[in-house]
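*Asks:* Provided below for reference: sequence and predicted model.
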Amino acid sequence: MSIDLVAFDVDGVMTDGRFDYTANGKQMKSFGPDDADALKILKSTVPIVFVSADRRGFPITERRIAHDMGHEVTLVGSGERLDWLAARAPLDRIAYMGDSFTDIPVLEEVATGITTADALPGVQAAAQYVTRRRGGDRAVAEACFHLLVERFDQSQWEGIA
């Protein structure tokens, strides 16, 4: 079956998962290099969406993902993700990249579950593909090229990641 939708968690996947706080609250998230450019290439093949459960840091996420990169991003709690995804496309036609133990149910139900090299062992066991890169360090770029080659038969991207 083909993939009709690719969904990415944000924190720990697009970022290194750390939150920088000051006395004024959450101030920053660190996003990695190359991911935005690889996502542009993947988006020309399949729709992409982002999800985050980080309510306090959502304005930061929205600024980077929606405003700077032009992708849809939605605040969706971990326990609501399967239903939210299933309302968008059949689960067996979705690729999902997450890094948390809370992502395990999603990784196990979708057509292609992807996680990062720094995810916990149980999360890695639930995924079909584990990147060699850590979250926030080109893991999303690697996942994009993996999907382009393995799920969309675009061999020109083979060997990039």
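*Replies:* Now that the structure is in, tell me what you want to look at.

*Asks:* contacts and neighbour counts: CA atoms only from here.
*Replies:* Noted.

*Asks:* residue contacts, the residue nearest the centre of the chain?
*Replies:* Nearest to the geometric centre of the chain sits residue 8, at 2.3 Å (CA atoms, centre = their mean). Counting by CA atoms under 8 Å, 6 or more residues apart in numbering, residue 8 touches 48, 49, 50, 51, 96, 97, 98.

*Asks:* included below, for side-by-side comparison, is a second structure:
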Amino acid sequence: MIRLIIMDVDGVLTDGRIILDDNGVEYKFFDVKDGHIFHIIHNFGIKTAIVSGRYSEVTNIRAKQLGVEDVYQDVHNKMTAYGELKRKYNLNNDEIAYIGDDVIDIPPMIVSGFSACPSDAHQEVKKVSDYISPLPGGRGAVRDIVEYIMKQEGIWEEMMKKYLLIDGYGIV
């Protein structure tokens, strides 16, 4: 059973573009559909974490909005953060899913119990992924991957019952 989903930011939660204005202010594009899935899985007790190779205050702001407690930035060896999260939550590799898009993500993808990537991930990342979303990074790939995990874990139907208010939840 997956209990923690770790993911990269740029190219996974965003489309990988980083926009800088004349004052050096950074902008990123996030998809609201990706964001909503965080609230759903947190209700099922699945933790989420962000591990990014670069630092961005925008990432901190978005993580807070999404309820992501564990945010690691400016991490060049993602296995270090992976190991810390594994110990913090006392998990086995098979209880961890990792979503990445570039070669820096390959080591934790290989050891995690489930690995996935957006459709526009690097070819080498696709080779080690258990699932490749048909959607690109920053355009619903995280939502698609998390829904796939929920279906594999058998909790998708329970979530749908809660959202559709059926089977004892009462349609008015």
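*Replies:* Ah, there it is. The structure presented is a predicted model; accordingly, all values stated were derived computationally and were not measured.

*Asks:* mind checking the SS state of the residue nearest to the centre of the first structure?
*Replies:* strand (DSSP: H, G, I helix; E, B strand; the rest coil).

*Asks:* in the second structure, what sits opposite it in the alignment?
*Replies:* Counting by TM-score structural alignment, residue 8 of the first structure lines up with residue 7 in the second structure.

*Asks:* roughly how far apart are the residue nearest to the centre of the first structure and residue 99 of the first structure?
*Replies:* Per CA to CA, to the nearest Å, residue 8 of the first structure is found 10 Å from residue 99 of the first structure.

*Asks:* any common contacting residues for the two?
*Replies:* By CA under 8 Å, 6+ apart, no residue touches both residue 8 of the first structure and residue 99.

*Asks:* for whatever helix or strand residue 87 of the second structure lives in, packing partners?
*Replies:* Assigned by DSSP states H and E, residue 87 of the second structure belongs to helix 78-88. Helix 78-88 of the second structure sits against helix 106-111, with contacts defined as 3 or more CA pairs under 8 Å, 6 or more residues apart in numbering; DSSP states H and E.

*Asks:* onto which residues of the first structure does the helix it packs on map?
*Replies:* Counting by TM-score structural alignment, helix 106-111 of the second structure sits on residues 104-109 of the first structure.

*Asks:* I'd like the distance from the matching stretch to the chain centre, please.
*Replies:* 13 Å (CA atoms, centre = their mean, to the nearest Å).

*Asks:* cool, and stretch 123-139 of the first structure?
*Replies:* For stretch 123-139 of the first structure, the distance to the chain centre is 10 Å (CA atoms, centre = their mean).

*Asks:* what does stretch 66-80 of the first structure give?
*Replies:* Computed by CA atoms, centre = their mean, the chain-centroid distance of stretch 66-80 of the first structure equals 10 Å.

*Asks:* show the end-to-end separation of stretch 24-41 of the first structure, please.
*Replies:* 37 Å.

*Asks:* whoops, I mixed them up, stretch 80-95 of the second structure
*Replies:* End-to-end for stretch 80-95 of the second structure, by CA to CA: 17 Å.

*Asks:* over to stretch 31-49 of the first structure?
*Replies:* 17 Å.

*Asks:* now do stretch 14-23 of the second structure
*Replies:* Across stretch 14-23 of the second structure, first to last residue, CA to CA, it's 22 Å.
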